[in-house]
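Engineer: Below: sequence and its predicted model.
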Amino acid sequence: MDKKESLSQHLIDFLSNQILTEMRPNDRLPSERDLMLQFNVSRTTVRNALDKLELSGLVTRMHGKGTFVTSRSESLTNLADLFSFSKTMELQGRTPSDRIIKFKRISADEELIQRLNLKENLNVFEVDRIRMASGKPMMFGKSFLPAEVFENLTRQQLEEKSMYKTFEDDYNVQIKEADESCRASILNEKISNLLDEKPGAPCLRLERVTMDNNGRAIEYTISWARADEFNYRVKHLYR
C-alpha cells in the first residue's frame, strides 16, 4: 500500500468508527475542506475515502449539501462487497450471526457435481442457514460444500465461527474469488416464514460458486435476501 492509499484508508477507518459509534442517521459529516485541514491530506484523498464510504452504504452524498450518515434501512450494499455477509453487516454497524437449521452430508446430484466440478468423492455437506443482523433475519442460504475438501466438517465448527473463517482456520483453504449471479424473485411460504416475511414478498435470489487459490470450487450457495433490507449498488468503470 503506497502513502496515498494509506492516508485514504486511515481516513476511512476513522470516519467509519465515528459513524458507527458516535453519529446518528442523517448526521452531517465534516466538509471536504475541514477533513483536508484536520488530516492534512489532499482533496483527492478525502474524496476517495468518501467514495468508498458511500459504496459501503455508510454515507450518502448530496450535491451542494454535504455528506450524511445513511439510515440503516436505506443502506446501500455494493454487490462486489457482498462477498462476506458478516463483514458487510459489521461495516453497517450491525452484529452478524447465523442460525443453522440443517446440516447434513448428502450425495451430490448432477447439478451439484457440475457446479462443484466433483470427480471422485461425490458427497457434499448441505448447510442451510438464516443469516441475521442484530437478531433480525436478513437472508436464507443453502450452501453445498465438497466433502473431499472439508472432510469431517461438523455443525459445531460452523456454529462457533463463520463459514469462511472455518475454511481458513481449520482447513487452510484460502478464498480467492467467486462467480455470482443475482435476479429478482419472490419468497415462497417456507422461506418467507424463516425470514419473518409474507409469502410472495420480493427478494433477491443469488447464486454463487466460490473458488480457492488453486482454482478449486469449494462452495456453491443459493441465497434469498429480503428486498426491504437490501438496496444494491453496482459501480461501472468505463475503460
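Structural biologist: Good, I have the coordinates. Given the structure is predicted, the values throughout are model-derived calculations rather than measurements.

Engineer: Only C-alpha atoms from now on, for both contacts and neighbour counts.
Structural biologist: Fine.

Engineer: In this structure Cys203 contacts Ile191, no?
Structural biologist: No. With the criterion set as Cα atoms under 8 Å, Cys203 and Ile191 do not qualify as a contacting pair; they are 10.5 Å apart.

Engineer: Pasting the second one now:
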Amino acid sequence: MIKRPKYAILADKLIKNILETQQPTNTRFFTEKELAHKYSVSRSTVRAALSELEDLKLIAKAKNIGYYVTYEPVQYDYAHFYSFSKLDMPAEQAPTTEILLFTQTIPNYYVAQMLHLAQDEPVYRVERLRLLGHQPVLFEKTFLPAERFPALKRNELVKNSLYDLLATKYQLKIKDGAEEFFASLINEREADLLDLRVGSPCLKIQRLAYDIFERPFEFTITTAPSRYFAYKVPLTKDV
C-alpha cells in the first residue's frame, strides 16, 4: 500500500470542503495559520496542500487579502446546442441575462463573411451579459441577419431564449453549428463588465449556427473567463 504524504491527505480534505459545502466564489478561504491549527500540521504541509488547490483552480491568493475560493463549475456540453437561460442551477445561482446593446448595423467584413452576407446587408448586433445569481460569468456578442428576422424586438430577447424566439416567431429549424475556441486575455471593457482584472486569462468562443437548409443564421463571440468556465470534449480512439 502506498503511503500518501500529509499534504496530499490535507488537500483531499480541503477539496471536499469546497465541493461539498459549495462555497460561493470569491469568498474568503482559510489562512495558513488557521489550517495549521485546525488540522495540527506544519505550515509547510499547509502550503503544499494549498498549492494543490491552486493548481486545480479551486482557490487563488491575492496580495494583502489571502486565499479566496475561485471554484464555480459552469460546464456546457458543446457537442450540443445549449440555452444559458435553461441551465439547471440552484435558486441562488439562477441564470439571468442583461441586454447591453440591441441595434441594427452594417457588419464588418469578417462577420459578413461568416453569415454569407454582402457587407452592406444589415445585421442585428446583440450584446448580452450572462449572470449566475448576481455574478457576471459570460459576455456575448451575437450577429443575426436582419432581413431573415424582420421586426425582431429587444424586449422579446429579454423574455425568451434566442433559439426559442427564432423557432416560434420565424419557424427557424436549427440543423447544426460549429464552435472554435482559442485562448485570449480580458480587455478593458470586458474586465469592467465581468468584474475582472485587465489581462486575466479567458477563452474566446466563436459559434456559427446553421438552419436545415445549411444557411448560417447566427454568429456569436463569447468571452468566457477561465475562473468560471470549463468544458469537456469526448475523445474517441480510431480503430
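Structural biologist: Perfect, I can see it now. Note that the structure is predicted; figures quoted are calculated from it, not measured.

Engineer: Superposed, how do the two chains score by TM?
Structural biologist: The TM-score (TM-score structural alignment, normalised by the length of the first structure) is 0.65; 172 aligned residues with a Cα RMSD of 2.5 Å.

Engineer: count of neighbours near the residue lying closest to Leu20 of the first structure once chain neighbours are set aside?
Structural biologist: Distances taken as Cα to Cα, 6 or more residues apart in numbering put Gly93 closest to Leu20 of the first structure, at 5.4 Å, once the chain neighbours are dropped. The local packing of Gly93 of the first structure (other Cα atoms under 10 Å) involves 18 other residues.

Engineer: Kindly report the same for Asp34 of the first structure.
Structural biologist: Other residues within reach of Asp34 of the first structure by the criterion other Cα under 10 Å amount to 12.

Engineer: To which residue of the second structure is it aligned?
Structural biologist: Mapped onto the second structure by TM-score structural alignment, Asp34 of the first structure lines up with nothing.

Engineer: What is the distance between the host helix or strand of Asp34 of the first structure and the centre of its chain?
Structural biologist: Here Asp34 of the first structure sits within helix 32-39, counting by DSSP states H and E. For helix 32-39 of the first structure, the distance between its averaged C-alpha position and the chain's averaged C-alpha position is 31 Å (Cα atoms, centre = their mean, to the nearest Å).

Engineer: what does stretch 84-93 of the second structure give?
Structural biologist: Computed by Cα atoms, centre = their mean, the chain-centroid distance of stretch 84-93 of the second structure equals 13 Å.

Engineer: Go through it and flag the buried ones.
Structural biologist: Within stretch 84-93 of the second structure, the residues that count as buried by 16 or more other Cα atoms under 10 Å are 84-85, 87.

Engineer: try stretch 178-196 of the second structure
Structural biologist: For stretch 178-196 of the second structure, a neighbour-count test (16+ other Cα under 10 Å) marks 184-186, 190-191, 194, 196 as buried.

Engineer: Just the ones of those in strands?
Structural biologist: The strands, defined by DSSP state E, take in 184-185 from these.

Engineer: Just give me the closest of the buried residues of stretch 178-196 of the second structure to Glu214 of the second structure.
Structural biologist: In terms of Cα to Cα, no member of those lies closer to Glu214 of the second structure than Ser184, at 29.8 Å.

Engineer: Quick check: that closest one touching Ile205?
Structural biologist: No. Between Ser184 of the second structure and Ile205 no contact is recorded; they are 10.0 Å apart, counting by Cα under 8 Å.

Engineer: quick one: Val46 of the second structure and Leu35 touch, right?
Structural biologist: Yes. Applying Cα under 8 Å, one finds Val46 of the second structure in contact with Leu35, separated by 6.7 Å.

Engineer: Looking at these two, which is more packed in?
Structural biologist: Each of Val46 of the second structure and Leu35 had its neighbours counted (other Cα under 10 Å), and the higher figure belongs to Val46 (24 against 20).

Engineer: for the more buried one, what are its contacts?
Structural biologist: Taking Cα atoms under 8 Å, 6 or more residues apart in numbering as the definition of contact, the neighbours of Val46 of the second structure are 7, 10, 32, 35-36.

Engineer: Now render the residues you listed as JSON lines, adding secondary structure.
Structural biologist: Written out in JSON lines, the entries for those read as follows (DSSP: H, G, I helix; E, B strand; the rest coil):
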{"residue": "Tyr7", "secondary structure": "helix"}
{"residue": "Leu10", "secondary structure": "helix"}
{"residue": "Glu32", "secondary structure": "helix"}
{"residue": "Leu35", "secondary structure": "helix"}
{"residue": "Ala36", "secondary structure": "helix"}
